[in-house]
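A.B. asks: below is the sequence, then the predicted model.
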Amino acid sequence: MKIAIATNDYTQVSGHAGQARDWLLYDSDAASDEPERIRLSKAQVFHHWEGEGTHPLDEVAVIVAASAGEGFRRRMDKRGVQVLLTGERDAARALRAVLNDEVLPDPTFDPSLLLCGLRDLFSRH
């Protein structure tokens, strides 16, 4: 199972998953217990990605972030990806919680989601 965590510095869970460029990618089938660091190009960021071809986060089963807009959540739902939002800021603790099937702390309010909601009204997604 692949788990992707949105991050700004590869240690903390970041908000706004649709705008995240940095991700920690954990693969339970990989030989290493350490997550891979992924840096998306601007075109690969989900707010800009057109859905054509392969993506570095293909085959991810779970995405963890502090916040995500409805458009992002709909796109991930169509891909069969579960989006978990959390107030947990430590990426390692969030990963352990997901792997141990523990409940993550609730996310805090993100005012940028109001703008995302407005943008989603006019989006093709």
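C.D. replies: Alright, I've got the coordinates. Residues are numbered from 1 along each chain as shown.

A.B. asks: from here on, contacts and neighbour counts on C-alpha atoms
C.D. replies: Noted.

A.B. asks: what residues sit buried inside the host helix or strand of residue 115?
C.D. replies: Using DSSP states H and E, residue 115 sits in helix 112-121. Buried residues in helix 112-121, counted by 16 or more other Cα atoms under 10 Å: 113, 116.

A.B. asks: state the distance from residue 121 to residue 69.
C.D. replies: Taking Cα to Cα, to the nearest Å as the measure, residue 121 falls 11 Å from residue 69.

A.B. asks: just residue 76 next, same as before
C.D. replies: Relative to residue 69, and taking Cα to Cα, residue 76 is found at 11 Å.

A.B. asks: more crowded one of these two?
C.D. replies: A count of neighbours by other Cα atoms under 10 Å puts residue 69 above the other of residue 76 and residue 69, at 21 against 18.

A.B. asks: putting a second one here so we can go through both:
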Amino acid sequence: MKIAIATRDFSTVSGHAGQARQWLLYDLSEHRAGRLLPAPRRVELDKDEVLHVFADDRPHPLDGIDIAVAASAGDGFVRHMKQRGCEVLLTGESDPALAITRILAGEALPDPRFDITTTLCKLRDLFSRH
């Protein structure tokens, strides 16, 4: 399983996942319970690779992820990721390692905090191609 976490400076879980350029990618395909988490790979997206504008016309650095984690995301982003075979989890957890630990333990993530940009995205998503 591969989990990508939208981040701000690769240190905290970021909101507005569709605009996020910095992601931590955890490849958990070899991970076993009770072992330390593998170090994540840092992924810095180019402007044309940001998922809000990406045209799905070529390979993407986040191809193959099973779960995307962010503090907020619009409905268009969630639909786009579902088409790509990825589930989106939103959380109020700010620490990426704690978010991963909770997911692997089967624990619920804290609810996301209110983010005005999500409300604006929902309005824009009414006219989105996704």
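C.D. replies: Arrived safely. Nothing here was measured: the structure is a model prediction, and the numbers come from that model.

A.B. asks: re the thing from before, other SSEs contacting the helix holding residue 115 of the first structure?
C.D. replies: helix 70-78 (3 or more Cα pairs under 8 Å, 6 or more residues apart in numbering; DSSP states H and E).

A.B. asks: report the buried residues of the helix it packs on.
C.D. replies: Neighbour-count burial for helix 70-78 of the first structure [16+ other Cα under 10 Å]: 70-73, 76.

A.B. asks: packing partners for it?
C.D. replies: Checking 3+ Cα pairs under 8 Å, 6+ apart, helix 70-78 of the first structure ends up next to strand 82-85, helix 112-121.

A.B. asks: kindly name the residues of the second structure that line up with the shortest one.
C.D. replies: It refers to strand 82-85 of the first structure. Under TM-score structural alignment, strand 82-85 of the first structure corresponds to residues 87-90 of the second structure.

A.B. asks: superposed on the first structure, what's the mean shift for the matching stretch?
C.D. replies: Superposed on the first structure, stretch 87-90 of the second structure shows a mean distance of 0.5 Å to its aligned residues (mean Cα distance after the TM-score superposition for the first structure).

A.B. asks: could you pull out the strands for the second structure?
C.D. replies: For the second structure, the strands defined by DSSP state E occupy 2-8, 12-13, 22-27, 41-44, 67-70, 87-90.

A.B. asks: rebuild the ones you listed as TSV, extending it with mean neighbour count and distance to residue 56 of the second structure.
C.D. replies: Rendered in TSV, the data for the strands of the second structure read as follows (neighbours: other Cα atoms under 10 Å; distance: least, Cα to Cα, whole Å):
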stretch	mean neighbour count	distance to residue 56 of the second structure
strand 2-8	24	18
strand 12-13	22	24
strand 22-27	23	18
strand 41-44	16	17
strand 67-70	24	17
strand 87-90	19	17
